[in-house]
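[1] I'll drop the sequence and a predicted model, then ask my questions.
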Amino acid sequence: MQEVVEASIKTDQNGSVVSPKGFKADGVHCGLRYTKLDLGVIVSEVPASAAAVYTQSCFQAAPLKVTQESMAGGSRIQAVLINSGNANACTGKQGLANAYSMRRLCAEAFGLDEMQTAVSSTGVIGEPMNMEKIMEGIPLLKPDRSEEHARAFETAILTTDTCIKHTGVAFEIDGQEIRIGGAAKGSGMIHPNMGTMLGFLTSDAAIEPEYLQMALKEVTDTTFNQITVDGETSTNDMVLVMANGLAGNEPLHPGHPQWNDFKEGLGEVCKQLAMMIARDGEGATKLIEAKISGAATLEEARTAAKKVVGSSLVKTAVYGEDANWGRIIGALGHSGFSICAEKVTIWLGDLCLFSRGEPNTFSEEEAARCLQESTVMIRADLGSGDAEAVAWGCDLTYDYVKINASYRT
């Protein structure tokens, strides 16, 4: 039996997809959007193990189909090309041909194997891709390891986002420093399963594709799949991770004594990016975090947590700073599981609102202060078991309607 060695995971708020060894990135304006950067790329010095999770929408966009084909060939990827401004979704045979062309053009530009190149798109659904702009834009990409180039990439993948989203971690495995960095976009159509956003992670860890996929799937279930903004699932989105092995550690696998350290590091990056997406929900002013404890099963805890943060009535109550705990009760009550009302206790921050089936006397002023925080904490103990889970969402504001009422214009 191998000795388990614990590593200290250090979060790097300035971390990015170029933080791990051997990765470069860039972003440029190619004309798919009026003035904003709209074409980005990540390139690894060497082919990297790769893993991905994809939207469960029945209308998967053409770039996802092409990327899944690349991933099927041994799951080693050396570059991923991403555009914003056009989803290339529901665009028929021509859309698929355009996605293949994007893959080929990217591979040719950087001297790579086409089958080790992935593509991704985000933006308006149903519009033909302007391939002339893509062809003009790819030669403008000059991937580099600088922070400036990383910020350009993070900007190029955005749509209605109000800010870039990036983070990273560092820790030791086998005495070697391992880094994991990531960037994401997402603001609306966020209700992953998997997933309604784009997330790109890089690592210099040595790990085979099958184990990278195993780790990604596990951490996705507790991070990206636990956020919701509006209950809508997109056609395009995915999370893709590349690990090129340049850190020089012994290859990771479930029997490695520091396997859990790698999963913890990967999970921390995914969690931070997921929370950034939820906080930046279209029109949002507050992040909502719901922690469910005392659930009979993990599935029950996860579902109940997402019900709370996904409830339009909870979201509007948070926006209006109204401590109407009946909204939370309503969300929990139709979570699809048998919940005993007499065992449930609910808190807003540290303020108990409802205790084991009975209303609790509380200060409305103190409750209002809790609701004025940038992160509103809701906790519920279901009193039925030991399982717990967390989910993240945001408040629902007038601006959400304004943004989505004129998305195409």
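    Nice, thanks for sending it over. In this text, all values refer to a predicted model and were calculated from it rather than measured experimentally.

[2] C-alpha only now, for contacts and for neighbours.
    Noted.

[3] quick one, longest helix in the protein?
    If you go by DSSP state H, the chain has its longest helix at helix 259-279.

[4] Following element in sequence after it, please.
    As assigned by DSSP states H and E, the chain's next helix or strand after helix 259-279 is strand 287-295.

[5] Against which helices or strands is that next one packed?
    Applying 3 or more CA pairs under 8 Å, 6 or more residues apart in numbering; DSSP states H and E, we find strand 287-295 packed against helix 259-279, helix 298-310, strand 375-381, strand 387-394.

[6] Please repeat the previous calculation with a cut-off of 10 Å.
    On a contact count with 3 or more CA pairs under 10 Å, 6 or more residues apart in numbering; DSSP states H and E, strand 287-295 meets helix 259-279, helix 298-310, helix 312-319, strand 345-348, strand 375-381, strand 387-394.

[7] how about those in JSON lines, adding distance to residue 242 and mean neighbour count?
    Below are these laid out as JSON lines (distance: least, CA to CA, whole Å; neighbours: other CA atoms under 10 Å):
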{"stretch": "helix 259-279", "distance to residue 242": "11", "mean neighbour count": "24"}
{"stretch": "helix 298-310", "distance to residue 242": "27", "mean neighbour count": "25"}
{"stretch": "helix 312-319", "distance to residue 242": "35", "mean neighbour count": "21"}
{"stretch": "strand 345-348", "distance to residue 242": "39", "mean neighbour count": "22"}
{"stretch": "strand 375-381", "distance to residue 242": "31", "mean neighbour count": "22"}
{"stretch": "strand 387-394", "distance to residue 242": "26", "mean neighbour count": "26"}
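
[8] Got another one to weigh against that:
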Amino acid sequence: MDNNSIAWKFINGGVAAPKGFYAVGVQAGIKAKDKYDVALVFSQVQAQAAGVYTRNLVKAHPLYLTQRHLQNGLAQAIVVNSGNANACVGVAGDHAALAMAQVVATFMAVPAEDVLVASTGVIGVEMPIDRVLSGIRAASAELLGDMVKGIREPKEISENGAHRAALAIMTTDTTVKERAYELPCEGGVVRLGGMAKGSGMIHPNMGTMLGFLTTDANIASSELQRILREAVDESFNMVTVDGDTSTNDMVLFLANGASGMTLSKEELSNFENMVKTMCIQLAQDIARDGEGASKFMEVKVFGAKTKEDAQKIAKSICGSSLVKAALFGEDANWGRIFTAAGYAGAEFNPEKVDILLGDLIVAQAGRGVAFSEEKAKEILALKDVHIRLNLHMGEEQATAWGCDLTHEYVTINGSYRT
């Protein structure tokens, strides 16, 4: 989406950029001693809230708690830990997730039901709850101190807290994923902040992927839920790194109305596009940071009969281990691309399909064409590789993102617990 430079602008501050939001990250010793691993995001006032969750039948304990707490569409805080997924550990996991919410509630003087909880890390290991709760107390104390000091000025302090929060939600990520935008409106401005994490165990319908969005716009939870769902369907749900869908992934969205701005129809449309753009950019950040990845892959499918068909094919190609391996080896094996399209479960006529690597046509009307292997090698040697398919079946299109499959991916995941 290219209109973001016209309708809104990039600003600093990450998830704490919107008015009335604060964030902090601390080192609780869940991971290595020098790593941030507990994050707290807080709104000065109760916010409208929305969430989307993994479709894996096996779900982590904090996910169930967050779903219950969000039934009324309201929240005021999000607490996140990395280093332990708090998944598949029985009653102890339920108690740990609840304790995390209760400690935030006690320190920040809000109902426990207004605290949302997320975790990421190793599955099946009981949470080191004493360290986690100690970290939450430290994060709460620091955040309260920031609020008392009026941290909105100087701005750098607020930005530092948000940056540390983004660091604290990382596991095997190698880069921080955070964004913030400002949208001019007739009566002022509204801001949107976001942070995400994800590197491995990423597959359509989200993976070990957490995303947190904040805005100071005045938007009802039902409308927020619609905006979030539509944005996620075209962003996070179009990313695949390795074909595995996690137990913990979720995206949460809080709108506290602190800007005092209720958006007009046109402003709401711009806001929705801004949310979608941020989610797409964060999703692309995740694909680029795929575990061990050396290349970023974007697959665009045009000319589909339905959007669902286009999405299925784009995701299928991005998720194909053979396509990903060919990408790593810089092999212009377009047959693997075509094969992945064929088993995607979408409707199309193979005899109409054109396939391009970058701007190089490698197959036309379902058949291979003579092309320069040298030119193909140059395209596949790039850090960003673009694959395009035209189905010539209709007007719908979709885009998915992924990465190559490298030796390093196996190395990372062969010793993840150790």
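    That came through, no problem. Remember, it's a predicted structure, so these values are computed and weren't measured experimentally.

[9] Now the TM-score, please.
    The TM-score (TM-score structural alignment, normalised by the length of structure 1) is 0.95; 400 aligned residues with a CA RMSD of 1.5 Å.

[10] coming back round to it: pipe the helices and strands packed on strand 287-295 of structure 1 into CSV and attach distance to residue 124 of structure 1 per row.
    Listed next are these as CSV, based on distance: least, CA to CA, whole Å:
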stretch, distance to residue 124 of structure 1
helix 259-279, 19
helix 298-310, 24
helix 312-319, 25
strand 345-348, 38
strand 375-381, 30
strand 387-394, 23
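
[11] quick one: which of those is nearest residue 215 of structure 1?
    Residue 215 of structure 1 lies closest to helix 259-279 among these, at 6.0 Å (CA to CA).

[12] Find me the equivalent region of that closest one in structure 2.
    Aligned by TM-score structural alignment, helix 259-279 of structure 1 corresponds to residues 268-288 of structure 2.

[13] do stretch 304-324 of structure 1 as well
    So stretch 304-324 of structure 1 sits over residues 313-333 in structure 2, by TM-score structural alignment.

[14] Between the two ends of that stretch, how far is it?
    Stretch 313-333 of structure 2 has an end-to-end distance of 17 Å (criterion: CA to CA, to the nearest Å).

[15] Then stretch 224-242 of structure 2?
    End-to-end span of stretch 224-242 of structure 2 (CA to CA): 30 Å.

[16] Can you give me the stretch of structure 1 that that stretch aligns onto?
    With TM-score structural alignment as the criterion, stretch 224-242 of structure 2 aligns to 212-230.

[17] how about residue 162 of structure 2, what's its match in structure 1?
    So residue 162 of structure 2 corresponds to residue 150, using TM-score structural alignment.

[18] try residue 199 of structure 2
    Match for residue 199 of structure 2 (TM-score structural alignment): residue 187.

[19] Mind naming the longest strand for structure 1?
    Counting by DSSP state E, the longest strand found in structure 1 is strand 39-54.

[20] just checking, what residue in structure 1 corresponds to residue 349 of structure 2?
    Residue 349 of structure 2 maps onto residue 340 in structure 1 when the alignment is built from TM-score structural alignment.

[21] and what of residue 124 of structure 2?
    By TM-score structural alignment, residue 124 of structure 2 lines up with residue 126.

[22] Now do the contacts for its match.
    Neighbouring residues of residue 126 of structure 1 by CA atoms under 10 Å, 6 or more residues apart in numbering: 61, 86-92, 95.

[23] just to revisit the earlier point, check the offset of the longest strand of structure 1 from the chain's centre.
    The chain centre lies 16 Å from the centre of strand 39-54 of structure 1; the measure is CA atoms, centre = their mean, to the nearest Å.

[24] what do you get for stretch 140-160 of structure 1?
    For stretch 140-160 of structure 1, the distance to the chain centre is 18 Å (CA atoms, centre = their mean).

[25] now the helices for structure 2?
    4-7, 61-69, 91-108, 129-148, 155-168, 221-233, 265-288, 307-319, 321-328, 334-342, 373-380, 407-414.
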